[in-house]
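In: Predicted coordinates and the sequence they were generated for:
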Amino acid sequence: MFWVLHLGGWLAYMGLGYLTALAYGKPGGYAMIHLATGVTGAAATLGLRYLLRACRGRPPVLQLAIMVLPILASSALMERAGRHIKLEFCPGCTPENTLMVFSYALSNIYVVLAWVGLYLGITYYRQSQDETRRALAARAMAHQAQLKMLRYQLNPHFLFNTLNAISTLVLDRDNATANRMVQSLSSFLRHSLDSDPMQRVTLRQEMDALDLYLDIEKVRFAERLRVEIVVDEECWRALMPSLLLQPLVENAIKYAVAKQVEGGLLRIEAHREGDRLSLRVVDDGPGCLALEGETLPAGTGVGLRNTRERLKVLYGDAGNLCVRNLAGGLEVRLHLPFETSTSARNDG
């Protein structure tokens, strides 16, 4: 698309200049002026393209400051390229003073500005289209993630174990604990069903929802499940997709705590790294022997794959998930842009 528009536009510019010259009775050789000017302009604006791409994402005022001199230089190069040929047809067109030189140098600035404006317009339009498609894909992916959560996160096995634990508590006449477990299960199910998959929540809200799930598991595993939570104070207000950590925590409990007689430790961390929010879910279990680097083994890690895909759709390259084996355990690390409700409104 770029090359078609770029080359087609400059060919049209040269052709229009040549036709205009003929209309004013200029000789056929006058076309060489427009050829030299057009070829120089095509090369100069090609350089501007890479400079604009390097400036992408910077504040508009900074972009303008960076582009002023290159735009002026491009106009001056175009005028310089055609001047020697033009003097053969118009000997009196030699600039007589510095002001005329400067005026001649700016004679093509409108062409360069038109090219820059068209390039930025098309670029921003395509970015807008990409963001729209990404938002639609994110909405579809989030709804799919919620459905998958109800299918594999709140699976019959989990419900069976929970209800069985409640039944045992009732038989043991530990009605208070059984009642608390029923209430926790009810609250968690209600939260899972009522939460809007497109609604971002603060980390504090996410941890409150996660506590509902952990309350159930703590009753099941008692002292076998140990939980540590380390969160930087400024991270509590950071925004994130709802129910993002729950499948990671469930995986850790399923593969690290449940399979060890002595249970295990689950550690959840949140730190700010510049403009990114870093989340870690770490366990002290046996790890994943089938894991090669950060590549998830085929047929396993459904929750991990779902979380990674959700981050990709929601944040593109700005969000990622990494999995690695530790000396004793498994670490899942998530990175996503650090945003708060205020910054999100400002960006909008």
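Out: It's in. For clarity, every value in this text was computed on a predicted model and none was experimentally measured.
In: alpha carbons only for contacts and neighbour counts from here, please
Out: Will do.
In: Could you list the buried residues of the biggest helix by length in the chain?
Out: Using DSSP state H, we find that the single longest helix of the chain is helix 109-148. Within helix 109-148, the residues scored as buried using 16 or more other C-alpha atoms under 10 Å are 109, 111-112, 115-116, 119-120, 134-135, 138-139, 141-142, 145-146, 148.
In: cool, and stretch 217-226?
Out: 217, 218, 219, 220, 221, 224, 225.
In: re the thing from before, hmm, which two among the buried residues of helix 109-148 are most spread apart?
Out: 109 and 148 (56.5 Å; C-alpha to C-alpha).
In: Can you verify residue 197 is assigned to a helix?
Out: No: using DSSP: H, G, I helix; E, B strand; the rest coil, the assignment for residue 197 is coil, not a helix.
In: Going by distance to residue 242, which of the buried residues of stretch 217-226 wins?
Out: Distances from residue 242 to the buried residues of stretch 217-226, taken by C-alpha to C-alpha, are shortest for residue 217, at 19.9 Å.
In: mind checking how far the closest one is from residue 310?
Out: In this view, residue 217 and residue 310 are 25 Å apart by C-alpha to C-alpha, to the nearest Å.
In: A further structure is provided below for comparison with the first:
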Amino acid sequence: MWFGVIAPPFITLLVNPHVLRWDDAHWHWTHVPRILGAITLYSNVLVLAQAAAYNAGLARLPLHEIPRPARFALYGLTTVAVVTAGTLLSAPVVGSLVPSMTMHPALLIVQGVLISFLWLGGIYMYRRFMARIREEKRLAHREQLAALDARVRLLQVRTNPHFLYNSLNSAMSLTATDPELAEEVLGRLAKLFRYSLEGSERHVVPLGDEIANAIDYLEVETIRFQERLRYVILVDPSLHPIEVPPMLLQPLVENAVKHGTSRRVEGGAVTVRAEVEGDDLLLSVHDDGPGPDGSRHRGTGTSLMDLGERLRLLYGEDGRLSAGAGPAGGYEARLRLPVRWGR
């Protein structure tokens, strides 16, 4: 808006700086405000007239179907016609302020056309420049999303073989001693495989699917460890539609079994909990094992690092992972991420 008001008189002064001394015979510095007012009035009348002509007239034409040279010629002819009409209509008012400005109408029309071309050229270049910036931002945003998607998928792929390998070991250990039980394990493993493959193709899944997948894994391990492994799922079914990244709970449940139960003679319990706090979904996986640094199984820590990186990439500062001693002992991994309800 300010560009449309200020630019035309400014261009006028650039084109003809002597306009401030248009009437040398009777010029005085006190005339400057009146001359500037006449210039501003005249140039803005031209701007408004051209805006009306373009918006009410040319904008209704199928200009995209007209070749560019013909389109520019149409713009030029329209500009000349509008400047001529605007000059003749505004001449009485402008002449009453500065009589010398309307002494040569043809010269004033030529200057008006030149001012209009410069103003329209500036508007055209500005719009082209802003369109280029928007396009570059759009492409940069698309590249960032593609890079983010690739990194998230890479982290998922790095996690999936890890838990599938351990689950297959559970089934193999039962093949010779209890074929029927091994068959049940393999059935649940088939569901785990299917969920793993489908999860790599989706960005989000319902929390209910994550819970079901965690239960399948815990059931496989329960068959393996029998009474040494106990688990509790404390998740209200009303929370099942909330959308979460796939393979979110499984690495935490696997760590709880591995570090809190598998190496202990007395076994242990795993508790999976979910609740909503304000705008955040809180997920936790707790085991009653020896707690931080108490496990005899020394892992690489990549599963927690990968999960934390996934949350950071997907949610920024709104997604957090923390892990350490549980409130009543043992070990607890806690996730906090925005609540996003699915359909």
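Out: Noted; the coordinates are in hand. These numbers were taken from a predicted model, which means no experiment stands behind them.
In: What TM-score do the two superposed chains give?
Out: After superposition, the two chains reach a TM-score (TM-score structural alignment, normalised by the length of the second structure) of 0.58; 233 aligned residues with a C-alpha RMSD of 3.7 Å.
In: rewinding a little: would you turn the buried residues of stretch 217-226 of the first structure into TSV with distance to residue 246 of the first structure and secondary structure?
Out: Listed next are these as TSV, based on distance: C-alpha to C-alpha, whole Å; DSSP: H, G, I helix; E, B strand; the rest coil:
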residue	distance to residue 246 of the first structure	secondary structure
217	12	helix
218	15	helix
219	17	helix
220	17	helix
221	17	helix
224	19	helix
225	16	strand
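In: In a markdown table, list the residues you listed along with distance to residue 60 of the first structure.
Out: Output for these, formatted as a markdown table (distance: C-alpha to C-alpha, whole Å):
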| residue | distance to residue 60 of the first structure |
| --- | --- |
| 217 | 51 |
| 218 | 52 |
| 219 | 55 |
| 220 | 56 |
| 221 | 55 |
| 224 | 55 |
| 225 | 52 |
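In: Counterpart of residue 204 of the second structure over in the first structure?
Out: Pairing criterion TM-score structural alignment: the partner of residue 204 of the second structure within the first structure is identified as residue 200.
In: Give me the neighbour count for the closest residue to its match other than its chain neighbours.
Out: Among residues not flanking residue 200 of the first structure along the chain, residue 241 sits closest, at 4.6 Å (C-alpha to C-alpha, 6 or more residues apart in numbering). The tally of other residues near residue 241 of the first structure (other C-alpha atoms under 10 Å) stands at 20.
In: Residue 241 of the first structure contacts residue 196, correct?
Out: No: using C-alpha atoms under 8 Å as the test, residue 241 of the first structure is too far from residue 196 to be in contact (9.6 Å).
In: circling back: would you mind checking which of the buried residues of helix 109-148 of the first structure is nearest to residue 287 of the first structure?
Out: Using C-alpha to C-alpha, those come closest to residue 287 of the first structure at residue 148, 24.1 Å.
In: how near is the aligned residue in the second structure for the closest one to residue 325 of the second structure?
Out: Aligned by TM-score structural alignment, residue 148 of the first structure pairs with residue 158 of the second structure. According to C-alpha to C-alpha, residue 158 of the second structure and residue 325 of the second structure sit 26 Å apart.
In: now swap in residue 238 of the second structure and tell me
Out: Distance from residue 238 of the second structure to residue 325 of the second structure, by C-alpha to C-alpha: 29 Å.
In: cool, residue 226 of the second structure as well?
Out: Applying C-alpha to C-alpha, the value for residue 226 of the second structure to residue 325 of the second structure is 26 Å.
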